[in-house]
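Chemist: Okay, predicted coordinates and the sequence, questions at the end:
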Amino acid sequence: MFELLFSIDRESHIPMYHQIYQYLRTQILSGKIDKNTKLPSVRRLAEQLNVSRNTTQVAYEQLQSEGYIRSENKKGYFVEAMILEDMLAFDTKKQSAPIEALTKPELIDFRLGTVDEENFPLKKWRMFTNKVMKDPDMYTYGEKQGDRRLRVALEDYLFQSRGVKTSAEQIMIGGSTQQLLVLVSLLLKDSVQSIAVEDPGYDVARELFSLMSFSVHPIPAKDDGIMVDQLVSADTQLVYVTPTHHFPYGGTIPVSQRVELIQWANEVGGYIIEDDYDSEFRYIHQPVPSLQSIDSTQRVIYMGTFSKALLPTIRVSYMALPEELMVKYRKTMAVFEQTASAIHQRTLATFMNEGHWYPHLRKMKALYKRKMNLLLNELTKHFGDSITIKGGNSGIFIIIEVKTDVSEEQLLEDAFEEGVVVYPCSRYYVKERPVYPHVQMGLGNLTEEEIVDGVSRLASAWL
């Protein structure tokens, strides 16, 4: 078993759990901890470092959520076997060079799906968790539809922030957006056999629909979202869209097209699945009202998540179903237990009800806006007209179109040689293929210094 040999800096402004996370992440990425190595248990690591179990638990959960380690039932935590290959081995025949490069401790990872950990309200979260653990409700399975206090808080929040017209009785809580998409698929599978998706679009949702035996129809999407005119000619009654912050381009479907989407759904008697995954973070104007807010026909299934605005490891997502589908849910889906942690749900409800949610959002929006502006400025300074930036007005990631004859794969390899990890976009396309390679960059957990350094290294790699 691997022994963790480093000391916690108790005078540092960096939280202790984050110090543990950073150290283990660096050791894994450098190859100093071999793949499949068993790590100390939460209790043993806490004893080694003289910290609380909660501190080591949070560090492990973050590493697990980012894919660096895995948890095996009744065995413990292990370094993820495929981490080196996934990060570096774009060609398995060329693994030696990336693995050598992996020893660079200053690796800068523009990973998607991360958030700024240092600004997570850890003290408040601990306090509220301790508080809710005194409630006898926390020692049962909890409500299948989700904690009612959280659903009531969501009803108010979604109406105030996104114009969503729903009730606590129509809101479902789930452990992830993917899990809720499975639930929707089961609700609709008897009446709908096909679904339209954006191309390019969220590949995980597309693959999930295929696994659920839907016939998937890719509909071209431009910078501002899906082309509704082509959807009209598709043989389907169901469409999955990301209208407020298109994934991956980052654009927003204009109001005229939103109205056309609603009209289409009403005419075919179908449904629109609206994935509103990070609408909180819009930097040049107020968030555009949700698609659901202009739907008077109950044809929009609205989805959102706390993973971007709070913390991925909380694993709390939500969905507002039209009343017609809620009737069907109550008849057929009662067999399914709740998948999101009842403790996290109640803690989150308390966090919202005691007035901490909106201040947290304002703080994170200001932080990500500053990081986004810095990233855009640095990219423009170094690359000028040799790239086109997409999606810089919202969210916590961007797409850059690199105007070059070099392949996407080679761009990623060249970036890694300079100690930078950026991500491919090819997996988001089905039929539509761009002329130039597109690369995705997340900024959630990077410091401003890392952003500046990372873009500078990209320029050294690509120019």
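Modeler: Yep, it's here.

Chemist: C-alpha from now on. contacts and neighbour counts both.
Modeler: OK.

Chemist: Am I right that I389 is in a strand?
Modeler: Yes - under DSSP: H, G, I helix; E, B strand; the rest coil, I389 falls within a strand.

Chemist: hey, which strand is longest across this protein?
Modeler: The residue-count maximum for a strand in the chain (DSSP state E) belongs to strand 215-222.

Chemist: in that one, what counts as buried?
Modeler: Neighbour-count burial for strand 215-222 flags 215-222 (criterion: 16 or more other Cα atoms under 10 Å).

Chemist: same thing with stretch 149-162?
Modeler: 149-159, 162.

Chemist: Of these, just say which sits nearest to S341.
Modeler: Ranked by distance to S341 (Cα to Cα), the buried residues of stretch 149-162 are led by L150 at 12.0 Å.

Chemist: ok, and the closest non-adjacent residue to that closest one?
Modeler: Excluding the flanking residues, the one nearest L150 by Cα to Cα, 6 or more residues apart in numbering is A349, at 4.5 Å.

Chemist: How many residues are close by the one you found?
Modeler: By the criterion of other Cα atoms under 10 Å, A349 has 22 neighbours.

Chemist: So it sits against Y157, correct?
Modeler: No - the pair A349 / Y157 is not scored as a contact, 11.2 Å apart, by Cα atoms under 8 Å.

Chemist: quick one: the one residue sitting closest to the centre of the chain and Y302, what's the gap?
Modeler: Among the residues of the chain, the one closest to the centroid is G113, at 4.2 Å (Cα atoms, centre = their mean). Counting by Cα to Cα, to the nearest Å, the gap from G113 to Y302 is 21 Å.

Chemist: ok, and here's another one to check against it:
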Amino acid sequence: MIYVDKNTDIPLYEQVYLQIKRGIAAGGISKGKRLPGIRTLSKTLGVARNTVDRAYTQLAVEGYITPRKGCGFVVEGETDSLLKKIECPAPSASGSHVCRIQKDCRKIEYDFQYGNFPNSCFPIIAWKRHTAAVLGTATSAGITQYGSQQGNISLRKELQAYLHHSRGVFCSEEQIVIGCGLQYSLDILCKLFEGHKKIAMEEPGYSGARELFKNNGFSLHGIAAKKDGLDLTSLKGAEVCAAYITPSHQFPYGSVLSIYKRKKLLKWAVESNSYIIEDDYDSEYRYDANPVPSLQSLDSNDRVIYIGTFSKALSPALRVNYMVLPKHLLEDYHRRFSSYSSPVSWLIQEVLSRYMASGEYVQNVRKMCSAYRKRHDVFVQECAEQFGKNAVLHGRGAGLHFLLELPEGTDTERLIRKAEKAGVRVYPVRPFWNRSDDCPDNLIFMGYSLLDEKKIREGIRLLRYACGEDIVQENIKRRQSL
């Protein structure tokens, strides 16, 4: 029986938590026993449901109980199993380019997530210096005013010069729209294209973009993305307003769209009166050659909408991206969004502008690229040593992630669970397919932006250990079938 004392300083949720915990430890609440439902127990004790929910959540995190679909919370074990860690299903690799990784209930040392960076990567000293300088100038009066819907002109001017120099983008600062992330920019485009709600995008492709298009009522036409690049014949006869693609580093396969296909795609846009949305999400990270020129730099008919971000070269927490609109879309943009204000704070934009003007941003990009080139090379080398011919890496030479292709027939869902138990977190690729049944079963998604070279080596070794038996069995089956 659980009692609560409302006259003590001990929080109510803690009283519930401690009594259940002691009951399990003493053996009074046996393994497999179902606890009362949250609503039931809250009525019995005369406390809010949040109180019981908080107590149960804490018990689940510590491994005393586990939530089961259709059963509520069930006791995990008696005294000898109290230290057992609760196992969580492997999170999906979605997000920001995501691919924005979902929060997990326990930390894994070798987490091959994608998108976040170590704190040491951010230029904190320079950022503090430029922040102080901005706040100390007469122009800091802008901090008390609503800004332009397109963003600070100072940042747009710096971006115009940087994009022309680094990506060959031809534009004026009037064409640049500062946003708070890719999805903000895509949401604007959905409003501009609302008269024709069908859009083409890569299959597989970035799930964050797909979700936004669907949320805006757009139907999707798939452009087949294969190991060797995009199959542009998929666009034949497609009646779409635009094609959303990642030509410089296809997500998730990592292929680069050839110059021949780039010209073919631009020709398609003109002939079909459509647009190309070029997502240049991680163009700074090119290791085997110079950065590939943007698709926009080849466009002579104003059909490419160029989108980039500061998330990969600086920090995703800043929430700053940019979009270059074709000139003939500007009138419609201003008409629809004249009352909008920039979603990015004036201060962050001004600090970023000064940081770019000082030349330190370019220096930081080079520093980051150099550091991740080493990690990329270690990843490739260690995979070759550990897996040999049993695995293929897709996406070499650029970016911050790989697709690891294992022998056909490998049950990657099972391997992901086994790897988790071994202390390694890798991710499924199924979320990147619009039609999940078309997704190969032998691919694993692995990012390395949060790991140093030592952890990359150790993590891949542990993954190979977890995969070992399965790979051997698949090789045996393959040889027997020959």
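Modeler: Perfect, I can see it now. Since this is a predicted model, take the numbers as computed values, not measurements.

Chemist: Could you get me the TM-score between them?
Modeler: Here the TM-score for the pair of chains, by TM-score structural alignment, normalised by the length of the first structure, is 0.78; 381 aligned residues with a Cα RMSD of 2.6 Å.

Chemist: residue range for stretch 359-367 of the first structure in the second structure?
Modeler: Aligning stretch 359-367 of the first structure against the second structure (TM-score structural alignment) gives residues 363-371.

Chemist: what's the mean distance for that stretch versus the first structure?
Modeler: After superposition onto the first structure, stretch 363-371 of the second structure sits on average 0.6 Å from its aligned residues (mean Cα distance after the TM-score superposition for the first structure).

Chemist: State the helix or strand in which whichever residue in the second structure pairs up with the residue nearest to L150 of the first structure lies.
Modeler: Here A349 of the first structure is matched to S353 in the second structure, going by TM-score structural alignment. In this assignment (DSSP states H and E), S353 of the second structure forms part of helix 346-357.

Chemist: counting contacts, what elements does that helix pack onto?
Modeler: helix 124-135, helix 153-167 (3 or more Cα pairs under 8 Å, 6 or more residues apart in numbering; DSSP states H and E).

Chemist: Kindly present those helices as TSV, with separate columns for distance to N215 of the second structure.
Modeler: What follows is those, written out as TSV (distance: least, Cα to Cα, whole Å):
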stretch	distance to N215 of the second structure
helix 124-135	36
helix 153-167	29
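
Chemist: quick one, which of those helices is nearest to M368 of the second structure?
Modeler: Here helix 124-135 is closest among these (Cα to Cα), at 14.2 Å.

Chemist: In the first structure, what stretch matches the closest one?
Modeler: Under TM-score structural alignment, the match for helix 124-135 of the second structure is residues 122-133.

Chemist: Distance from the matching stretch to the middle of the chain?
Modeler: In terms of Cα atoms, centre = their mean, to the nearest Å, the centre of stretch 122-133 of the first structure is found 24 Å from the chain centre.

Chemist: mind checking what I108 of the first structure lines up with in the second structure?
Modeler: Under TM-score structural alignment, I108 of the first structure pairs with Y110 in the second structure.

Chemist: contacting residues for its match?
Modeler: 423-425, 451, 455-456, 458-459 (Cα atoms under 8 Å, 6 or more residues apart in numbering).

Chemist: can you pull out the helices in the second structure?
Modeler: 12-25, 38-45, 49-61, 124-135, 153-167, 182-192, 207-215, 259-271, 327-337, 346-357, 360-387, 412-421, 453-481 (DSSP state H).

Chemist: Please tell me which residues of the first structure the shortest one aligns onto.
Modeler: The counterpart of helix 38-45 of the second structure in the first structure, counting by TM-score structural alignment, does not exist; no residue aligns.

Chemist: List the buried residues in that helix.
Modeler: Within helix 38-45 of the second structure, the residues that count as buried by 16+ other Cα under 10 Å are 38, 41-42, 45.

Chemist: can you state the direction angle for it and helix 49-61?
Modeler: 120 degrees (axes from the mean of the first three to the mean of the last three Cα atoms, to 10 degrees).

Chemist: before we move on, back to that, what sits up against the match of stretch 359-367 of the first structure?
Modeler: Contacts of stretch 363-371 of the second structure (Cα under 8 Å, 6+ apart): 121, 123, 284-287, 313-314.

Chemist: Also stretch 255-264 of the first structure?
Modeler: 228, 232, 272, 291, 294-295, 299.

Chemist: Compare the residues you listed and tell me which has the most neighbours.
Modeler: L291 (29 neighbours).

Chemist: how about that residue, what's its partner in the second structure?
Modeler: In the second structure, L291 of the first structure lands on L295 (TM-score structural alignment).

Chemist: got a list of what that match touches?
Modeler: 247, 262, 278, 304.

Chemist: what residue of the first structure matches up with the third one?
Modeler: Put plainly, it is E278 of the second structure. Match for E278 of the second structure (TM-score structural alignment): E274.

Chemist: Quick check: its match touching Y302?
Modeler: Yes - counting by Cα under 8 Å, E274 of the first structure does reach Y302; the two are 4.9 Å apart.

Chemist: which neighbours do those two share?
Modeler: In contact with both E274 of the first structure and Y302: Q292, using Cα under 8 Å, 6+ apart.

Chemist: okay, now the residue nearest to A126 of the second structure when sequence neighbours are not counted: neighbour count?
Modeler: Counting by Cα to Cα, 6+ apart, Y355 is the residue found nearest to A126 of the second structure once chain neighbours are left out, at 7.7 Å. Y355 of the second structure has 20 neighbours, counted by other Cα under 10 Å.
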